[in-house]
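Student: Sequence and predicted structure are below.
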Amino acid sequence: MHWFVVASQKEVRIFIKTSDRSKIELIKTVTNPLGTVKKRDLIRKEAGRGTKSLGGHLGSTHYTEGKRHDPHEEAEIQFAKEIAQFLETERLKNSFSSMTLVAEPHFLGKVKAEMGNKLQESVTDWIKKDLQKTPQSEIANFILPKSEPSSFENSI
């Protein structure tokens, strides 16, 4: 079975072709709980996470932090990891034989970076396209191959 995986930083939707092969059916949606949180709210959650240490002078306090990352970027990376882990689990269960992976360019790179070699080999098409707000009917028009005209139509 071929999966069509449409991912964004907010959610991932997995589709399959219907029996008539001209439509797609949604079989799974996974939403990123941090995907809709505003950047400023993520920063507030990170506030106060530095570590307090006493410096070399009596009475002085220094605050240090580990490497700083953009909290929004960290949330994207974490969701990309979750997507890759989910897809790897499903690959091992033979839920699909191949897939088309569609995502906005920078997020597609993050997901690909989290995928193992075997999982990457199962991807037949990597499509850099943001379909996050695209309705299912329009996604079908974009990801399903266009049928070739018959030889009869070509001869007319």
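Tutor: Okay, I see it.

Student: Could you use CA atoms for every contact and neighbour count after this?
Tutor: Will do.

Student: burial measure for residue 147, as a count.
Tutor: 7 (other C-alpha atoms under 10 Å).

Student: Tell me who's in contact with it.
Tutor: By C-alpha atoms under 8 Å, 6 or more residues apart in numbering, no residues touch residue 147.

Student: Which single helix of the chain contains the most residues?
Tutor: The longest helix of the chain (DSSP state H) is helix 71-92.

Student: name the helices or strands packed onto the very next helix or strand once past that one?
Tutor: With elements assigned by DSSP states H and E, the helix or strand that comes after helix 71-92 is strand 98-103. Counting contacts by 3 or more C-alpha pairs under 8 Å, 6 or more residues apart in numbering; DSSP states H and E, strand 98-103 is packed against strand 2-7, strand 123-128.

Student: could those strands be laid out in CSV, adding distance to residue 53 and mean neighbour count?
Tutor: Output for those, formatted as CSV (distance: least, C-alpha to C-alpha, whole Å; neighbours: other C-alpha atoms under 10 Å):
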stretch, distance to residue 53, mean neighbour count
strand 2-7, 42, 22
strand 123-128, 46, 15
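
Student: dropping in the other structure now:
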Amino acid sequence: MKKTWVVVAEGSRARIFEANSRVKPMTELEDLSHPKSRAKVLDINADNAGKVYDRMGQGIHHMESEVDPKTHEADMFAKEVAEHIEKARATNRFEELVLVGEPKFIGMVRKHLHAPTLKTLVKTVSKNLIRADEETIRKAAIELE
């Protein structure tokens, strides 16, 4: 089996495992987190949207964001995870890649991966296993079905 990275991710956390065997335990290399993704919408918006003043009079309106703040933070974390994967591929830390997570977040990560890295992607598992044990993740990600 080629050296494989298994990235298990959700909107606020990503766990990275290295697998060298389909049956032996994987090694957990890193556990990344993005606390802002877990924050309440009110806390994320603490900086507040911009203000717009009426041309005439004293009216002030707050501009609403077009993107849901939680989605924006999840996308920012997806980009961070993708950059981490990109650097690892560029330094030959893995030969094959498996992504595990809910489809929406995995789609965000894939959007930020470059073509050479996407070529290493051998499997996607559409399941949120972020809190699962290593054996459960390994069985879903790399063991033959």
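Tutor: Everything's here; your move. Since this is a predicted model, take the numbers as computed values, not measurements.

Student: Need the helices and strands packed on strand 98-103 of the first structure in JSON lines (columns: distance to residue 28 of the first structure).
Tutor: Below are those laid out as JSON lines (distance: least, C-alpha to C-alpha, whole Å):
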{"stretch": "strand 2-7", "distance to residue 28 of the first structure": "10"}
{"stretch": "strand 123-128", "distance to residue 28 of the first structure": "18"}
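
Student: what comes up buried for stretch 76-85 of the second structure?
Tutor: Residues of stretch 76-85 of the second structure classed as buried by neighbour count (16 or more other C-alpha atoms under 10 Å): 76-83, 85.

Student: which part of the first structure lines up with that stretch?
Tutor: Aligned by TM-score structural alignment, stretch 76-85 of the second structure falls on residues 78-87 of the first structure.

Student: how much distance is there from the matching stretch to the middle of the chain?
Tutor: Centroid separation between stretch 78-87 of the first structure and its chain, computed with C-alpha atoms, centre = their mean, to the nearest Å, is 7 Å.

Student: What is the mean deviation of that stretch from its aligned residues in the second structure?
Tutor: With mean C-alpha distance after the TM-score superposition for the first structure, stretch 78-87 of the first structure departs from the second structure by a mean of 0.8 Å once superposed.

Student: Can you pull up the most central residue in the first structure?
Tutor: residue 7 (3.9 Å; C-alpha atoms, centre = their mean).

Student: Tell me the spacing between it and residue 32 of the first structure.
Tutor: 10 Å (C-alpha to C-alpha, to the nearest Å).

Student: what does residue 141 of the first structure give?
Tutor: 25 Å.

Student: The two: who's more crowded?
Tutor: residue 32 (20 against 13).

Student: how about the more buried one, what's its partner in the second structure?
Tutor: Per TM-score structural alignment, residue 32 of the first structure is aligned with residue 34.

Student: do the same with residue 99 of the first structure
Tutor: For residue 99 of the first structure, the residue aligned by TM-score structural alignment is residue 97.

Student: so how many other residues sit close to its match?
Tutor: Counted with other C-alpha under 10 Å, residue 97 of the second structure comes out at 25.

Student: go on, residue 61 of the second structure?
Tutor: That count, for residue 61 of the second structure with other C-alpha under 10 Å as the rule, works out to 11.

Student: and if you look at residue 10 of the second structure?
Tutor: Residues near residue 10 of the second structure, counting by other C-alpha under 10 Å: 26.

Student: give me every residue that touches the counterpart of it in the first structure.
Tutor: Using TM-score structural alignment, the partner of residue 10 of the second structure in the first structure is residue 8. If you count contacts by C-alpha under 8 Å, 6+ apart, residue 8 of the first structure has them with 103-104, 107, 130-132.

Student: ok, those residues in the second structure: which stay?
Tutor: Counting by both residues aligned by TM-score structural alignment, their matches' C-alpha atoms under 8 Å, the members of the contacts of residue 8 of the first structure that carry over to the second structure are 103-104, 107, 130, 132.

Student: Highest neighbour count among those?
Tutor: Top of these by neighbour count (other C-alpha under 10 Å): residue 103, with 23 neighbours.

Student: Disregarding residues adjacent in the polypeptide, which is nearest to that residue?
Tutor: Using C-alpha to C-alpha, 6 or more residues apart in numbering and skipping the chain neighbours, the partner closest in space to residue 103 of the first structure is residue 7 (4.9 Å).
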